[in-house]
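K.L.:
Provide a 3D model corresponding to the input given below.
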Amino acid sequence: MTDSPSMQELMRRRRRARFVGRRDELADFRANFTTAPEDERRRFLFNIHGDAGVGKTLLAEQFQRLAREEMGALTARVDEKPEGLVATLESMVRQLAPKGAAKHFDKALASYQQQLRDAQAAAGPIEEGPSTGGKLVAGMGLAVAQSLPVVGPLASAVSTEQVSQAAHRVGTAINERAHAVDPVPPGPAEALTPPFVALLHRLAGEVPWLALFFDTYERTEPFLGKWLLELVEGRYGDLPSNLVLTVAGQRRLPPGDWSSCLEAMAYVPLLPFTEEEAERLLGRRDPQLGPFPPPRH
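P.N.:
Prediction:
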């Protein structure tokens, strides 16, 4: 076993070295860290948006590298891999705090998961079947259903509608047995966000900056959208002033929904590369790297 970097790390280094364009976006993001929180020019939320393939993920990665390596920020980045709000929060906590250093959050997570197991035991397994219709019962939203053990074809959670139907059936079963079981468990946002915010405050006192990145937001918005807006608006408690959020997705955050945050938000629209940038990306004019080597036959 050697200490040499892995193939994937070498590939990431080369990709960073070949990063072209977006100088203005990087400069604006860097300058934001030198602006006092009280200054009206200071932005707490960056929204990278643009068509597929224009480099949103790469720019988000560059933002994260800049925040971590140049500004000394403690960072966490999530994309569509974590399935649901619970997994997203857990992933960020594991990136921000070493194992065992987020005891309050870990305790809340264990309690929440036990409540879900108790609710599932009371309701029985969720099986495929016709929807009973109607609204989801209070507290049994999409993200809760995603956390429940599911059997049969629903196990893949292939659509929001199927998961919503499952949540309704579980909630109905629990309500029918309310005289024999505990109340419906709270949703993941109510159960886990307050200890998450408390962790952010503790860490904010230990580092110059905190930076959270939410990538491929067009895929995670169904379970993160409402939560993220409420987080920024302060529903789960005030956030530290040295926290910077970045959301990257194909669509920009709707100004109507985010009206309360517009004065603290920077939209970062990404357009396709210019011809010069595209040529540099292909290695045609890069003075340091030169063109790609010809293929060997």
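K.L.:
Please count neighbours and contacts with C-alpha atoms only from this point.
P.N.:
Noted.
K.L.:
what's the helix or strand for the closest residue to Tyr236 other than its chain neighbours?
P.N.:
Excluding the flanking residues, the one nearest Tyr236 by C-alpha to C-alpha, 6 or more residues apart in numbering is Pro194, at 5.5 Å. Secondary structure assigned from DSSP states H and E places Pro194 in helix 188-204.
K.L.:
one more to line up against the first:
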Amino acid sequence: MSFYNKESLQFIRRRRQQEVFRGREKELTLYQENLARDVEDEERKFLFIVTGPQGSGKTLLLRRYVDVLAAAQGVSAWIDESAEDLLEAMMQLARQLAKFDEKAFKPLFQRHALYQKRMKELMADPAGQKPPPFVAFGGMVAKMGLHIGKKIPLSGLIFRLVDEEQVEEQMKNWSAFVATKLKNKEEERLLQEPLEVLTSLFLAGARTLSASHTVGLFCDSYERTAVYLDGWLRGLLDGHYGDMPSNIVLTLAGRTEPDPERWQRFHDITTCVPLGPWE
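P.N.:
Sure, this is the predicted structure:
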């Protein structure tokens, strides 16, 4: 038997996935038609929320959305539960987008490297190991999206797991410790407010990239990642970290919708895509 001139394994897999995908044409068309609309169109949506029980095809639908975006000359980045915290999730997105414009994200990568270097130095400082061990807590500032001197944008789950007043006290201790160790004000702010600094650079890169491409950000397994992503994503949409490019479409996929009380204010830019059983 000859094996020459056969279809590639990847082609066969894509074809089979497309066959399995039959019955979701309406949901796929919804995304295609939205991309075709101008960002100024009142019908244009910037947030897709895909929900459905396990096995309903959420991940497969998002993969098809990625294909649709690529066919329209768009670019995409994808995160799921493999990102263990907020900082890693953002950097995963940045590394994927940088494949399309490395220069746009270079300032972010440089600042992130400096952040890691300074954190390592502070973690090794004996003064930070004395009770309370707030240096270890300092690493959580970026990883879990804590904001020094501001209301902590954590989900209800984390509020149930930690004492808010104790967290705020630890944040004050961390901020004071950083101020005594770093004389460079920019570096001091980087360590005290890493999410603000790094996210603003992430958005700057995204704005540059979105000038020539539609950018799709895909967050799968949101029922698991919302615990650290939810406040950050809402902050992006609210402009907390700087202007969000209008040529970006954010897609969340999870078993249930995000907290309606927190996400209701974005209803005018949102399309909900509930998935039932396969037809």
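K.L.:
Any idea what the TM-score comes out to?
P.N.:
For this chain pair, the superposition-based TM-score is 0.75 by TM-score structural alignment, normalised by the length of structure 2; 249 aligned residues with a C-alpha RMSD of 3.7 Å.
K.L.:
For the stretch 1-150 of structure 1, just list every one of the strands.
P.N.:
Using DSSP state E, counting those that start in this stretch, the strands found in the stretch 1-150 of structure 1 span residues 45-49, 73-78.
K.L.:
Of the ones you listed, flag the one that's most buried.
P.N.:
Ranked by mean neighbour count, the strands of the stretch 1-150 of structure 1 are led by strand 45-49 with a mean of 23 (mean count of other C-alpha atoms under 10 Å).
K.L.:
which residues in structure 2 does that one align to?
P.N.:
Residues 47-51 of structure 2 are where strand 45-49 of structure 1 lands when matched by TM-score structural alignment.
K.L.:
mean per-residue distance, that stretch to structure 1?
P.N.:
Superposed on structure 1, stretch 47-51 of structure 2 shows a mean distance of 0.4 Å to its aligned residues (mean C-alpha distance after the TM-score superposition for structure 1).
K.L.:
contacting residues around Phe19 of structure 1?
P.N.:
With contacts taken as C-alpha atoms under 8 Å, 6 or more residues apart in numbering, Phe19 of structure 1 has the following neighbours: Leu281.
K.L.:
redo that, cut-off 10 Å
P.N.:
Neighbouring residues of Phe19 of structure 1 by C-alpha atoms under 10 Å, 6 or more residues apart in numbering: Arg13, Gly55, Leu58, Leu59, Gln62, Glu277, Arg280, Leu281.
K.L.:
re earlier: let me know which of the strands of the stretch 1-150 of structure 1 is the nearest to Val268 of structure 1.
P.N.:
Comparing these by their distance to Val268 of structure 1 (C-alpha to C-alpha), the top pick is strand 45-49, with 4.5 Å.
K.L.:
before we move on, back to that, quick one: the helix holding Pro194 of structure 1 to strand 73-78, angle?
P.N.:
Computed with axes from the mean of the first three to the mean of the last three C-alpha atoms, to 10 degrees, the direction of helix 188-204 of structure 1 lies at 160 degrees from that of strand 73-78.
K.L.:
buried set for helix 188-204 of structure 1?
P.N.:
Of the residues in helix 188-204 of structure 1, those buried by neighbour count under the rule 16 or more other C-alpha atoms under 10 Å are 188-189, 191-201, 203-204.
K.L.:
quick one, helices of the stretch 151-279 of structure 2?
P.N.:
If DSSP state H, counting those that start in this stretch is used as the criterion, the helices of the stretch 151-279 of structure 2 fall at 156-161, 164-181, 185-192, 194-210, 222-238, 260-263.
K.L.:
before we move on, back to that, any idea which of the strands of the stretch 1-150 of structure 1 gets closest to Ala248 of structure 1?
P.N.:
When those are compared by C-alpha to C-alpha, strand 45-49 sits nearest Ala248 of structure 1, at 4.5 Å.
K.L.:
Let me see the residues that make contact with that closest one.
P.N.:
25, 29, 55-57, 59-60, 211-218, 232, 243-253, 261-271.
K.L.:
Can I get the buried part of those residues as one PyMOL selection?
P.N.:
Only the buried members of the contacts of strand 45-49 of structure 1 enter the following PyMOL selection, criterion being 16+ other C-alpha under 10 Å:
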select buried, resi 25+29+55+56+57+59+60+211+212+213+214+215+216+217+218+232+243+244+245+246+247+248+249+250+251+252+253+261+262+265+266+268+269+270
